[in-house]
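Q: for reference, the sequence and a predicted model appear below.
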Amino acid sequence: MQTKVALVAGPTGLVGRELVLALLKSNQHKQVIALSRRPLGPEFSSFGDRLLVRSLPTGNEALHADEFYCALGTTLKRAGSQQAFRSVDYDLVLDLAKRCQAGGTRRMILVSALGASPESALFYSRVKGETERDIKKLNFPELAIYQPSFL
């Protein structure tokens, strides 16, 4: 029986897109909520009301889901500056995780990057590592962090 609700941040990226499709095709979730700034592609049109697309939240409201999948991220080039990159890959990720936790989410899955470390000399890897470190401090009952190679 489908009883779980999954929340996915970053559904238009390479990993996020495949993740949303996999969650919908698995039939283990009654609903998948995709948080996105951009519309999803036509391949998602056949899932009806099981897929809900919402804008990234503003304000401080809690987010309610059983599972939070975070595949949110940008590139330094696309962000335009280190500060803008950090605001997405650290600030926004942490904010969404805290909102999910406040809404009762028990399981978080974070897509990070190979080589992530808060002590890294590379800015990208350092921010990813700081994000991982601070997500761990939130003490979700279930947390999985995946570190794929460069995408």
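A: Yep, it's here. These figures come from a predicted structure and were not determined experimentally.
Q: can we go C-alpha only for contacts and neighbour counts from here?
A: Noted.
Q: does residue 56 count as helix, strand or coil?
A: coil (DSSP: H, G, I helix; E, B strand; the rest coil).
Q: what's the burial count for the residue lying closest to it once chain neighbours are set aside?
A: Spatially, and ignoring its direct neighbours in sequence, residue 56 is nearest to residue 35 (5.3 Å; Cα to Cα, 6 or more residues apart in numbering). Neighbour count for residue 35, taken as other Cα atoms under 10 Å: 21.
Q: ok, now residue 55?
A: When neighbours are counted by other Cα under 10 Å, residue 55 registers 12.
Q: sorry, back to before: do you know how far the residue nearest to residue 56 is from residue 138?
A: Distance of residue 35 to residue 138, given as Cα to Cα, to the nearest Å: 21 Å.
Q: again with residue 131
A: In terms of Cα to Cα, residue 131 sits 11 Å off from residue 138.
Q: what about the two, which has more around it?
A: Remark: of residue 131 and residue 138, residue 131 carries more neighbours, 24 against 13, as counted by other Cα under 10 Å.
Q: contacting residues for that one?
A: For residue 131, the contacting residues are 89-90, 93-94, by Cα atoms under 8 Å, 6 or more residues apart in numbering.
Q: let's bring in a second one:
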Amino acid sequence: MQAVIVGATGLVGGCVIQELLAEPRYTHVTSIGRRSQAPQVKKWTERIGPMSDMDALWSEIQADVAFCCLGTTIRKAGSQEAFAEIDWHLPVRFARVARQKGVKQLHVVSSLGADARSKTFYLQTKGRMEEDLKTLGFETLVIYRPSLLLGEREEKRPFEHFSAAAYRFVEPYYPRFLQTWKPIDAKDVAQVMVQQSLAGIPGTRIMENRDMHAQPDQS
């Protein structure tokens, strides 16, 4: 199997790369991005360039499975419009080209609570992205909706850092009725994504945050 991934420099994307490289059933991985990670592994190559020219970045790429791990914050993006470009329009462009190239599976990171009808701009944008992806006709489309992601980011997100630290302190006492919103390690999300891709179950489905905790191996 061959995979292509966009968003490999992010928290979940970086973990997905590591999972793919460690999985012998994946013989080659191509990452698409704006900056190089200087891969030192033979089965990993990069396509670096402007995200606005997705067709050019996809040239010569062959893949069975596509992973989209793009995501930012409105604060980092600088505006709602810039945020929507990264978290909605760019994933859809990536997916549309993937479909044109014959990719069978698409695995996409969204967000807990994503809903195109939400009054919250962040969740509404994620929901609109999901709705657009569902129209593209992938044999397998899996959307992952994690809660607060735990892990070491390159960028600093003070609120998330504080929330993650607070969660680790109260984790032993976390009430059962809040399990739906329980923070999740990015490595766990990545592991589930790769497991699901190996299973290759046809159809469109959503993996909610609670589904990704202690997810059994389906490979």
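A: Noted; the coordinates are in hand. Computed from a predicted structure; not experimentally measured.
Q: still on that earlier bit, for the residue mapped onto the residue nearest to residue 56 of structure 1 from structure 2, helix, strand, or coil?
A: By TM-score structural alignment, residue 35 of structure 1 lines up with residue 32 in structure 2. Using three-state DSSP, the structure places residue 32 of structure 2 in strand.
Q: how much space separates residue 32 of structure 2 from residue 167 of structure 2?
A: From residue 32 of structure 2 to residue 167 of structure 2 the distance is 33 Å (Cα to Cα).
Q: which parts of structure 1 are helices?
A: Listed in chain order, the helices found in structure 1 under DSSP state H are 14-26, 76-79, 82-86, 93-102, 123-136.
Q: just give me the neighbour total for the closest residue to residue 186 of structure 2 other than its chain neighbours.
A: Spatial nearest neighbour of residue 186 of structure 2, excluding adjacent residues (Cα to Cα, 6+ apart): residue 12 at 5.1 Å. If you count neighbours by other Cα under 10 Å, residue 12 of structure 2 ends up with 27.
Q: kindly report the same for residue 20 of structure 1.
A: Residues contacting residue 20 of structure 1 under the criterion other Cα under 10 Å number 24.
Q: what residue of structure 2 matches up with it?
A: In structure 2, residue 20 of structure 1 lands on residue 17 (TM-score structural alignment).
Q: how far away is the nearest residue to that match once chain neighbours are set aside from residue 169 of structure 2?
A: Spatial nearest neighbour of residue 17 of structure 2, chain neighbours left out: residue 8 (6.6 Å); criterion: Cα to Cα, 6+ apart. Noted for residue 8 of structure 2: a distance of 29 Å to residue 169 of structure 2, by Cα to Cα.
Q: just want to know which of the two has more residues nearby.
A: Legend: neighbour count by other Cα under 10 Å for residue 8 of structure 2 and residue 169, higher for residue 8 (24 against 11).
Q: which position in structure 1 aligns with that one?
A: So, by TM-score structural alignment, residue 8 of structure 2 is matched to residue 11.
Q: and that match, what does it touch?
A: Taking Cα under 8 Å, 6+ apart, one finds 17, 19-20, 34-36, 40, 71-72 in contact with residue 11 of structure 1.
Q: for residue 108 of structure 2, same thing?
A: Contacts of residue 108 of structure 2 (Cα under 8 Å, 6+ apart): 67-69, 141-144.
Q: which among those gets closest to residue 117 of structure 2?
A: Nearest to residue 117 of structure 2, judged by Cα to Cα, of the contacts of residue 108 of structure 2 is residue 143 at 17.3 Å.
Q: my guess is that closest one meets residue 207, correct?
A: Yes. Between residue 143 of structure 2 and residue 207 there is a contact under Cα atoms under 8 Å: 6.0 Å.
Q: SS state for residue 211 of structure 2?
A: Assigned by three-state DSSP, the conformation of residue 211 of structure 2 is helix.
Q: how near is it to residue 18 of structure 2?
A: For residue 211 of structure 2, the distance to residue 18 of structure 2 (Cα to Cα) stands at 22 Å.
Q: check residue 132 of structure 2 too.
A: From residue 132 of structure 2 to residue 18 of structure 2 the distance is 28 Å (Cα to Cα).
Q: before we move on, what about residue 98 of structure 2?
A: In this view, residue 98 of structure 2 and residue 18 of structure 2 are 22 Å apart by Cα to Cα.
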